[in-house]
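A.B. asks: Predicted coordinates and the sequence they were generated for:
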Amino acid sequence: MEEQVVNLIVGGVVSWTMAFLMLRKSFPKRSFEFCNRTVSTLHATLAVILASLSVQDWMSPISPLASKPSPRQARALAVTLSYLIYDLGCGMFDDKRVNVDNVIHHLVSITGISAGLVYQKCGSELVAALWITELSSPFLHMRELLKELGYRDTDLNLVADIAFAVIFSIARMVGGPYVTFKTVSADNPFIIKVIAKIKMSTIMVELAPNTLLLLCSWVHLVLGLYVKHFEILCVWLLRLCHWGCSWSVLSGFTKLPEW
């Protein structure tokens, strides 16, 4: 890993931490999560911008494959890596119980990006995955920020809900499998291919419950039906189904389509 990239990562961790501490100092009445989500929103916006600026050819955005990260790609990846390190540490000091799923997600992401920067491979694929992952994140955090600001049952909150669900579903249903296929089929290091499969299995587990929650919310809003118990049952059934699918992907029993 180049010294310039290492310096950017270290500087990024310090910068994200300072931003969080400044928010805590400026808004003492706001919760720990509110300040952290504000930093997360800033990162997601910056990450999408940097990832977009690093694309060499929008006619073929995931190219060249298995290549050394360009300076712009390395910058985008380093900024996100520094944020992930900050957020992982920040989560350990949260007043609530440590979220194990979130810790695993961060460790997998940190390992994947670090491997790409160390091996000097998979620049285009990693940036594409970064773009897809963070595209819906500002709306995800905005939903929670609006709730704490007192805009829970407003049109603005509804717009944020719909924007998140639509972008999240399309990006991860269409873009996720495509980027995973490109990553595992290219001449990338084994560890990066494993991380790509793990990330894809995570998308499979997350996608259906989130989409179902949106549909149930619309049923509740439009028809006035109380669907809480039905919603919970469906979510857990879908989680069991997708855990099975994820295990088959990781075990190699399910092959990705040859597009």
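C.D. replies: Nice, I can see it.
A.B. asks: only C-alpha atoms for contact and neighbour calcs from this point on.
C.D. replies: Noted.
A.B. asks: could you say what helices and strands the helix or strand harbouring residue 103 packs with?
C.D. replies: Take DSSP states H and E as the rule and residue 103 turns out to sit in helix 100-119. The contact analysis (3 or more Cα pairs under 8 Å, 6 or more residues apart in numbering; DSSP states H and E) places helix 100-119 against helix 71-92, helix 123-134, helix 190-223.
A.B. asks: can you rerun that using 7 Å?
C.D. replies: helix 71-92, helix 190-223 (3 or more Cα pairs under 7 Å, 6 or more residues apart in numbering; DSSP states H and E).
A.B. asks: For the first one, buried residues please.
C.D. replies: Along helix 71-92, the positions that meet the burial threshold by neighbour count (16 or more other Cα atoms under 10 Å) are 72-88, 91.
A.B. asks: hmm, who's touching that helix?
C.D. replies: The contact list for helix 71-92 (Cα atoms under 7 Å, 6 or more residues apart in numbering) reads 5, 8-10, 12-13, 16-17, 47, 50-51, 54, 98, 103, 106, 110, 113, 123, 127.
A.B. asks: can you check stretch 171-185 too?
C.D. replies: So stretch 171-185 is contacted by 125, 129, 132, 193, 196, 197, 200, 203, 256 (Cα under 7 Å, 6+ apart).
A.B. asks: Put this next to the previous one:
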Amino acid sequence: MTSPLLQVACSLIGWFSLYGSFCHLNKNRSYEWNCRIVTVIHGFLIISLSAYVGFIDGPWPFTHPGSLNTALQVQVLCLTLGYFIFDLCWCVYFQTERLLMLVHHLLSILGIHMALILGESATEVNAVLFGSEITNPFLQARWFLREMGHYHSFLGDLVDFLFVALFTSVRIGVGANLLYCELVSPTPRWFVKVGGVAMYIVSWVFMISIWRFAWRKSVLKYQAWQGRGKRISNRQGNNHIKTK
């Protein structure tokens, strides 16, 4: 089997090449637009691969944390490690992300690298990847809708709802169960468990920001609905006075 280092190098070159191709084809679009297209492709690819690894190929992460890595798990981790290195370099160069997102990328890189070096725990790392990436398409859809001027619509509201619902249920709800299984199992190394706790804390920091956003948007929607209701009542009242 090809060494993990070579696989990561090929993955990194592949993601940079894909990004360069989009920049060449979409010269009228911004660099961020093309980078986010690459992000969407990575998201759908890793969701599919990590789902197959976790639900079909196995082993099951809730019962076998810390187990030895399989060849397929290594390939998936190498593929996504190359992407995270590419995306981190892009974010640092263009300075588009806040510190929290950079910390998330660094923790992801360290976690994947650790699983590859140890030759174990790819099972739970792969599960974390699935939980992290399953919300990514909706996050990117919000950005593209905003760029195209279609965010303030029913479609934008639907994307926001699905994003918040998936983040809360999968990354916080299912993630808590996975972290519990990781902590109570005697198999994973202690520093792997510490890494899992760190990733879950980052998810909660994201979750607090997302809930605040959802609350503000809900309040604004409610106020706009109230305002429309008052305007309709005023018009009906004025029409009633005129008819008299």
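C.D. replies: Noted; the coordinates are in hand. Keep in mind it's a predicted model, so treat the numbers as computed, not measured.
A.B. asks: Just the buried subset of the contacts of helix 71-92 of the first structure, please.
C.D. replies: 5, 8-10, 12-13, 16-17, 47, 50-51, 54, 103, 106, 110, 113, 123, 127.
A.B. asks: Give me the buried positions along the helix holding residue 103 of the first structure.
C.D. replies: Neighbour-count burial for helix 100-119 of the first structure [16+ other Cα under 10 Å]: 103, 106, 108, 109, 110, 112, 113, 114, 115, 116, 117.
A.B. asks: in the second structure, what residues pair with it?
C.D. replies: Aligned using TM-score structural alignment, helix 100-119 of the first structure spans residues 99-118 in the second structure.
A.B. asks: How far does the matching stretch sit from its chain's centre?
C.D. replies: Centroid separation for stretch 99-118 of the second structure versus its chain: 14 Å, with Cα atoms, centre = their mean, to the nearest Å.
A.B. asks: what sits up against that stretch?
C.D. replies: The contact list for stretch 99-118 of the second structure, computed with Cα under 7 Å, 6+ apart, reads 74, 77, 81, 84, 88, 121, 122, 125, 195, 199, 202.
A.B. asks: cutoff 6 Å now
C.D. replies: Stretch 99-118 of the second structure has contacts (Cα atoms under 6 Å, 6 or more residues apart in numbering) with 121, 122.
A.B. asks: once the two are aligned, what's the mean deviation for it against the first structure?
C.D. replies: Using mean Cα distance after the TM-score superposition for the first structure, stretch 99-118 of the second structure ends up 1.3 Å from its aligned counterpart in the first structure, as a mean over the superposed pairs.
A.B. asks: One more: stretch 37-51 of the second structure?
C.D. replies: Taken against the first structure, stretch 37-51 of the second structure registers an average deviation of 0.8 Å after superposition, with mean Cα distance after the TM-score superposition for the first structure.
A.B. asks: swap in stretch 216-223 of the second structure?
C.D. replies: Following superposition, stretch 216-223 of the second structure is found to deviate from the first structure by 1.8 Å on average (mean Cα distance after the TM-score superposition for the first structure).
A.B. asks: Now find how far off-centre that stretch is within its chain.
C.D. replies: Relative to the centre of its chain, stretch 216-223 of the second structure is centred 25 Å away, using Cα atoms, centre = their mean.
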